[in-house]
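K.L.:
Pasting the sequence and the predicted model now:
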Amino acid sequence: MNQLELLKKHTIVVLDSGDIEVIKKYRPEDATTNPTLILNSALSEKYDFIINNAVQYAKGIGGSRSKKIKNACNMVSAGFGVEILKYIPGYISTEIDARLSFNTEQCIQEAVQIIKLYNDLGVHSSRVLIKLAATWECIQAARQLKDLGILCNLTLLFSFAQARACAEANVFLISPFVGRIYDWYKKLNLLSNYCWETDPGVVAVRKIFTYYKKNMYKTIIMGASFRSLGQILELTGCDRLTISPSLLDQLMMKKGDIIKKLDAKKISKSKDKPIPLSESEFRFLHNQDAMAVEKLSEGIRQFSADQIKLEELLLERF
C-alpha cells in the first residue's frame, strides 16, 4: 500500500482544490475551496460554462452593477461546488467574501444566500460547509448559522485562542493552517534544528487536538496548508487533513508504513470544560500571538484581493 492509502486508514483525507478535473482524479471524501483556488479555476477556459451561467443568473436577477457582480460571484462559488459534489461523497467547503470578516450580520446574510443558491441548484445544505475566517465576528456568525442548520468551516486559524473560541461556539469544523504557521517562523529564521515533530504548525495542531479531545469538544479539526509530507505524516490520526494535489501525488508515490501520531483514545478526558472566553479575553490572547495576528490579517487581505480579481473577471463578461 502507498502512504496515501495508509493515511486514509487513520484520517479522512480532503482535497484542497477548485479544479474539477483534479477532483475527478483523486475522488476524495471532501473538498475545500477558497477565493484563490476559485479564481485560478475561473481563469481556465474549460470552466467558462460556470462563469457564463453565473453571469446570466446575475443578469436575470438585475439590480445595480455591484449587486449583479455580488450575485455572480456567489453563483460562481456555488457552481464550482455543485460540479465538485458530483465526484465526492462528503462536504464541499465554500468561502464567503473575506471583506465581510469583521461583520457578523453580513457574514450570516452571505452564508444564507450561498446556501440558497446551492438549494436552488439541487444540493442540500447538509453537503455544504460555509468557510469563514476565524475572527471573533465570524465565530459568532458560525454559532448563529448552526442554529439555522448551516454548518461552517472556520479557516485562517493560527492561534490557540481562535481554536478555543471556535470550540466554545460549537463550530462544526476548524482549519488550522500548518504551512502558513511554518512560513512565518521560517521567514524570521526561527527554525534552528528543525524537524517535523517540532514543526511549529504541527505543534499547534497537536495542542489543539489534545485540548479538544481532553475536553470532549465536538468541533472537527482539519489540518490545512501543508508544505511537506513530513508535516502531514506527523498529524496522522487528526480528524481530517486537507491536502494539495502535488502532495497527494507524493503520498501516492511513496511506500512504507506510517505511524498514527494523534489518537483521541489515548487522551484522558476532563470532567469539566473550561469557562468560555469573553470577547475581550479572546482578543487579548489572540493579540499575544504575533504570528497569528500577522498571518490572519495577511490571509484576509490575500483572499480579499483575489475576490476583487474574480469580480473584475466577471465584470468583463457583463
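P.N.:
Yes, it's here. Residues are numbered from 1 along each chain as shown.

K.L.:
Every contact and neighbour count from this point should use C-alpha atoms.
P.N.:
Will do.

K.L.:
what about the helices in this structure?
P.N.:
Counting by DSSP state H, the chain forms helices over residues 3-7, 20-26, 35-42, 48-61, 65-85, 104-120, 136-147, 160-168, 178-187, 200-214, 229-234, 245-253, 279-287, 290-317, given from the N-terminal end onward.

K.L.:
Those helices: which one's closest to Ser268?
P.N.:
Taking CA to CA, helix 200-214 is the member of the helices of the chain nearest to Ser268, at 5.8 Å.

K.L.:
what's the angle between the closest one and helix 160-168?
P.N.:
Computed with axes from the mean of the first three to the mean of the last three CA atoms, to 10 degrees, the direction of helix 200-214 lies at 30 degrees from that of helix 160-168.

K.L.:
want to try JSON lines for the helices of the chain, with mean neighbour count and distance to Ser93 as columns?
P.N.:
Formatted as JSON lines, the entries for these read as follows, by neighbours: other CA atoms under 10 Å; distance: least, CA to CA, whole Å:
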{"stretch": "helix 3-7", "mean neighbour count": "19", "distance to Ser93": "21"}
{"stretch": "helix 20-26", "mean neighbour count": "15", "distance to Ser93": "13"}
{"stretch": "helix 35-42", "mean neighbour count": "20", "distance to Ser93": "11"}
{"stretch": "helix 48-61", "mean neighbour count": "17", "distance to Ser93": "17"}
{"stretch": "helix 65-85", "mean neighbour count": "22", "distance to Ser93": "8"}
{"stretch": "helix 104-120", "mean neighbour count": "18", "distance to Ser93": "11"}
{"stretch": "helix 136-147", "mean neighbour count": "21", "distance to Ser93": "14"}
{"stretch": "helix 160-168", "mean neighbour count": "23", "distance to Ser93": "17"}
{"stretch": "helix 178-187", "mean neighbour count": "19", "distance to Ser93": "18"}
{"stretch": "helix 200-214", "mean neighbour count": "21", "distance to Ser93": "20"}
{"stretch": "helix 229-234", "mean neighbour count": "20", "distance to Ser93": "20"}
{"stretch": "helix 245-253", "mean neighbour count": "15", "distance to Ser93": "16"}
{"stretch": "helix 279-287", "mean neighbour count": "14", "distance to Ser93": "25"}
{"stretch": "helix 290-317", "mean neighbour count": "17", "distance to Ser93": "15"}
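
K.L.:
want to compare, so here's the second one:
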Amino acid sequence: MSATLYSPLSSGIYSSSSFQEKKLRIAVGSAKPNLIFKPQRLFSSIRAASNFSSSLDTGLSTELDAVTSYSEIVPDTVVFDDFERFPPTAATVSSSLILGICSLPDTKFRSAVDTALADSECYGFEKSDDRMSCFFNKALVNVGGDLAKLVPGRVSTEVDARLAYDTHGIVRKVHDLLKLYHGIGVPPERLLFKIPSTWQGIEASRLLESEGIQTHMTFVYSFCQAAAAAQAGASVIQIFVGRLRDWARNHSGDSEVETALRRGEDPGLALVTKAYNYIHKYGYKSKLMVAAIRNKQDIFNLLGVDYIISPLKILQSLKESVTPPDEKYSLMRRLSPQSAVNYNFTNEELLKWDQYNFASSMGPAAVELLSAGMDGYVSQSKRVEDLFEKIWPPPNV
C-alpha cells in the first residue's frame, strides 16, 4: 500500500517556539514538482514503500534516501528562510501562526489578516467577544486560502480548543469555517480540521467524517485515543513521541507507560507501534503522523509509519550521512501492514470505545499532556483575540 504526501498530507505551518526571533515555521512535505516555487528542494519524491523490505537498498546513497523510501518525511522548516530549499507542499493554519504573522507586518500573509479585520460582516456583532471570534475565523480562513494557493497538499485548520469538550460546538465551528472556505473557493478535499483528541473531539470527528469532512486528531498520548480516533474514521492521527518520553522521565503511575518501560521500550515509540499495527491490522483508513522527533534514532525506529515530522537539523544530518553499498549495518523497516497482521492485542484493547471506557483508560500521561496541549492552544487563541481588539479596525480601512 503506497501512501504519498499527495494523499495529501495535513502537516503544516507552525509558529516558531520564539516569537521574539520573528520567524514563522512551516512543516513541509514533498510531492510532485511544486508549480509555484522553483523545484530546487531536498526531496524529489517522498513516499512509503509499497512492498515490505527488511534492509536498505544498496542503490541508495544517504540515510535520508533510505528513510524516505519507507515513510513520508515532513521537514519542519522556516518559511522565510527556506522557501527555495524546502518549498512547502502542505500546511496548517493556527492561532500561533496568526500571532506570528501579526508580528511580521511585511509578510505576504499580513494582508489576509487585515482583510479579515476589515470584513463588514463581523461589524454587526454587538458583543466584542462575538466580533473578535468572527474576525478570528475570517483570519484563519483567509490565511488558509492563501496557503492553499501556495501548496499542492491539504491545509489543516486549527479548531478552537475552547470547544474541545463540546462535540456539537466543534461541528458548528467546522461548518462555519468550511462555509467561509467555500466562499473563497477552497474545496473541502483540500482541507482538514485539526481537533484535540478528547472524547468529545473524537465524537465530532466521527460526525464530520460521516459528512465527508476530513479531520486531523491531535494531542494523542494513549492507545485509547488512537484507537477511538481510528474507529471514528479520522483522516489523520498525530502522536507526539518526544513529549510522552519527556513525561515518562519525570513522572510515574501511568500503567501504559510503565508497561512499555518494563519491556525496555520507549513509551512514545511503543504507542506509535501499537497504534500503527491496530490501524493496519483492522483496516482503518486513518493515517498515522508522528511529531516531536528528538533525534535520528527516533526516525530509524519509526520507519514505515505514514508520516514523520522532523526538525531540519535532523534531516540535514540524514542527508549528509552516506551509506555505502558495503556498509555493515542496514536500516530496517520497523512498521508495515504485513507485520501488523501478527501483532497481538488484548481483549481490553479491542473494545468498541465509548465515553466510559475511554475515560477509564486515559492514564495520567495522556490526561496531563492533552490538557497542557489544549491550554497552549487556548492561550494562543486568547492572545489573538486580545491583539485583534487592540488593532481593530486596521489602518487605512
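P.N.:
Arrived safely. Please read all numbers here as calculations on a predicted model, not as lab measurements.

K.L.:
What does the TM-score come to for these two?
P.N.:
Comparing the chains after superposition, counting by TM-score structural alignment, normalised by the length of structure 1, produces a TM-score of 0.87; 311 aligned residues with a CA RMSD of 2.8 Å.

K.L.:
circling back to that earlier point, now the helices of structure 1 as JSON lines including distance to Asn153 of structure 1?
P.N.:
Rendered in JSON lines, the data for these read as follows (distance: least, CA to CA, whole Å):
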{"stretch": "helix 3-7", "distance to Asn153 of structure 1": "22"}
{"stretch": "helix 20-26", "distance to Asn153 of structure 1": "19"}
{"stretch": "helix 35-42", "distance to Asn153 of structure 1": "14"}
{"stretch": "helix 48-61", "distance to Asn153 of structure 1": "24"}
{"stretch": "helix 65-85", "distance to Asn153 of structure 1": "15"}
{"stretch": "helix 104-120", "distance to Asn153 of structure 1": "12"}
{"stretch": "helix 136-147", "distance to Asn153 of structure 1": "8"}
{"stretch": "helix 160-168", "distance to Asn153 of structure 1": "10"}
{"stretch": "helix 178-187", "distance to Asn153 of structure 1": "16"}
{"stretch": "helix 200-214", "distance to Asn153 of structure 1": "16"}
{"stretch": "helix 229-234", "distance to Asn153 of structure 1": "20"}
{"stretch": "helix 245-253", "distance to Asn153 of structure 1": "20"}
{"stretch": "helix 279-287", "distance to Asn153 of structure 1": "19"}
{"stretch": "helix 290-317", "distance to Asn153 of structure 1": "15"}
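
K.L.:
out of those helices, which comes closest to Ile130 of structure 1?
P.N.:
helix 104-120 (6.4 Å).

K.L.:
ok, residues contacting that closest one?
P.N.:
Helix 104-120 of structure 1 is contacted from outside by 74-75, 78, 82, 96, 100-101, 124-125, 128, 130, 132, 137-138, 140-142, 144-145, 150, using CA atoms under 8 Å, 6 or more residues apart in numbering.

K.L.:
After superposing, tell me the mean distance of that helix to structure 2.
P.N.:
On the superposed models, the aligned residues of structure 2 are on average 1.1 Å from helix 104-120 of structure 1, with distances taken as mean CA distance after the TM-score superposition for structure 1.

K.L.:
In structure 2, what range does that helix match?
P.N.:
Mapped onto structure 2 using TM-score structural alignment, helix 104-120 of structure 1 spans residues 167-183.

K.L.:
centre of the chain versus the matching stretch, how much separation?
P.N.:
Its chain's C-alpha centre lies 19 Å from the corresponding centre of stretch 167-183 of structure 2 when counted by CA atoms, centre = their mean, to the nearest Å.

K.L.:
cool, stretch 305-312 of structure 1 as well?
P.N.:
Relative to its chain's centre, stretch 305-312 of structure 1 lies at 19 Å (CA atoms, centre = their mean).

K.L.:
Can you check which part of structure 2 that stretch sits on?
P.N.:
Residue span in structure 2 matched to stretch 305-312 of structure 1, by TM-score structural alignment: 379-386.

K.L.:
Mean distance between the matching stretch and structure 1 after superposition?
P.N.:
Using mean CA distance after the TM-score superposition for structure 1, the mean distance for stretch 379-386 of structure 2 is 1.0 Å.

K.L.:
contacting residues around that stretch?
P.N.:
95-96, 98-99, 132-133, 136, 160.

K.L.:
Show me which of these is closest to Tyr221 of structure 2.
P.N.:
Asp160 (19.7 Å).

K.L.:
Do I have it right that that closest one meets Met374?
P.N.:
No - assessed by CA atoms under 8 Å, Asp160 of structure 2 is found out of contact with Met374, at 9.3 Å.

K.L.:
Spatially nearest residue to Lys214 of structure 1 (excluding sequence neighbours)?
P.N.:
Setting aside the residues directly before and after it, Lys214 of structure 1 is nearest to Lys269 in space (CA to CA, 6 or more residues apart in numbering), at 4.4 Å.

K.L.:
List the contacts of the one you found.
P.N.:
213-216 are the contacts of Lys269 of structure 1 under CA under 8 Å, 6+ apart.

K.L.:
Please apply the same query to Lys59 of structure 1.
P.N.:
Here Lys59 of structure 1 is in contact with Lys68 (CA under 8 Å, 6+ apart).

K.L.:
Pull up the gap between it and Cys138 of structure 1, please.
P.N.:
Separation of Lys59 of structure 1 from Cys138 of structure 1 (CA to CA, to the nearest Å): 30 Å.

K.L.:
Can you find the partner of Tyr91 of structure 1 in structure 2?
P.N.:
The alignment partner of Tyr91 of structure 1 in structure 2, by TM-score structural alignment, is Arg154.
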